[in-house]
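Colleague: Sequence first, predicted coordinates after that:
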Amino acid sequence: MTITYEWRGDVDDGALNALHAGGFGGAVGMVDWRGRLERHSLGWVCARDGGELVGFVNVAWDGGVHAFLLDTVVAERCRGDGVGTSLVRLAAEGSRAAGCQWLHVDFEEHLRAFYVDACGFRTTAAGLIAL
């Protein structure tokens, strides 16, 4: 397995919808990822094994100094091989290069070891309203 990574890589909606469904559960959606990313994102990182999309992370932003990780996902067969941490590292590098000073992420408790221990995030107080 040789994984390649690309900041703002070409996104195939079908491949990303399938990867997202596999990572987050549920049916394969029909999201227009390319349109969504172009409208709302600073960038994104794609991980590929050969031509197959095996990892993805979206970096949304406020247009200033704050960037936000969303939709971090790695194909099940590639988990535990450092793909996720590489996605996050490259997302941080792309955000820093764009002039961002902060990279935020929200996560469920079972992902604490990944984001805090493996990726180096520190915990902060935050709030959330379910809409």
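Modeller: Received it, and whenever you're ready, just let me know what you need. Residues are numbered from 1 along each chain as shown.

Colleague: From now on I want contacts and neighbour counts done on CA atoms only, so please keep to that.
Modeller: Fine.

Colleague: Could you pull up the contacting residues of the most centrally placed residue in the chain?
Modeller: Compute the mean C-alpha point of the chain, and by C-alpha atoms, centre = their mean the closest residue is Val57, 1.5 Å away. Residues in contact with Val57 (C-alpha atoms under 8 Å, 6 or more residues apart in numbering) are Trp44, Val45, Cys46, Leu69, Leu70, Asp71, Thr72, Val73, Leu87, Val88, Ala91.

Colleague: Take this one as well and set it beside the first:
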Amino acid sequence: MTVEHTWRGGFDNAELNALHARGFGYEPGDADVWGRVNDHSLGWVCARLGGELVGFVNVVWDGGVHAFVLDTVTDPRHRRAGIGTALVRLAAERARGAGCRWLHVDFEAHLDAFYLRACGFAPTRAGLIAL
């Protein structure tokens, strides 16, 4: 089967909340992700394998030249198959097509190989305030 990656693909809250729970290792919640992405995002990419949601990334933006990758997740059963890299690649293409000049991402050190090598991000200095 081929994984289909779709810009602004359809999903329901239950399936995305379940994917986030599997991918990030917590109990499923009931967040209204559909409402959130429609209110705040430039777009998002869904990855489906045989109709099942196996990957997702959200792209928020400032309405100008900066876009931000959030919540990149691949189902643990399908990792290391290129799904996440393809999610980010399509997100970058669409952000570029919308006139963005920069695509930002924050990530933990154990994801260096994914974001820096597989996806092509350059390391930068950044700051963060935990609220």
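Modeller: Structure's in. What do you need? Computed from a prediction, not measured in an experiment: that's the story for all the values here.

Colleague: before we move on, back to that, the residue nearest to the centre of structure 1: which element?
Modeller: strand 52-61 (DSSP states H and E).

Colleague: which parts of that strand are buried?
Modeller: By 16 or more other C-alpha atoms under 10 Å, the buried positions in strand 52-61 of structure 1 come out as Leu53, Val54, Gly55, Phe56, Val57, Asn58, Val59, Ala60, Trp61.

Colleague: so it matches what in structure 2?
Modeller: Mapped onto structure 2 using TM-score structural alignment, strand 52-61 of structure 1 spans residues 52-61.

Colleague: excluding its backbone neighbours, what's nearest Val54 of structure 2?
Modeller: Asp75 (5.0 Å; C-alpha to C-alpha, 6 or more residues apart in numbering).

Colleague: If you tally nearby residues, what's the number for the corresponding residue of structure 1 for that neighbour?
Modeller: Applying TM-score structural alignment, one finds that Asp75 of structure 2 aligns to Ala75 in structure 1. Neighbours of Ala75 of structure 1 under the rule other C-alpha atoms under 10 Å: 19.

Colleague: returning to what we had before: please list the members of the contacts of Val57 of structure 1 that lie in strands.
Modeller: Counted as lying in strands by DSSP state E, out of the contacts of Val57 of structure 1, are Trp44, Val45, Cys46, Leu69, Leu70, Asp71, Thr72, Val73.

Colleague: out of those, who has the most neighbours?
Modeller: With neighbours defined as other C-alpha under 10 Å, the most crowded of those is Trp44; it has 27 neighbours.

Colleague: any idea how far it is from Leu128 of structure 1?
Modeller: 24 Å (C-alpha to C-alpha, to the nearest Å).

Colleague: and what of Gly14 of structure 1?
Modeller: The gap separating Gly14 of structure 1 from Leu128 of structure 1 is 31 Å, by C-alpha to C-alpha.

Colleague: Neighbour count: those two, which is higher?
Modeller: Gly14 (15 against 6).

Colleague: you'd agree the more buried one is up against Met30?
Modeller: Yes. The pair Gly14 of structure 1 / Met30 is scored as a contact, 7.4 Å apart, by C-alpha atoms under 8 Å.

Colleague: Contacts only, for Leu87 of structure 2.
Modeller: Contacts of Leu87 of structure 2 (C-alpha under 8 Å, 6+ apart): His5, Val45, Cys46, Ala47, Gly55, Phe56, Val57, Thr72.

Colleague: Going by distance to Leu19 of structure 2, which of those residues wins?
Modeller: Gly55 (7.6 Å; C-alpha to C-alpha).
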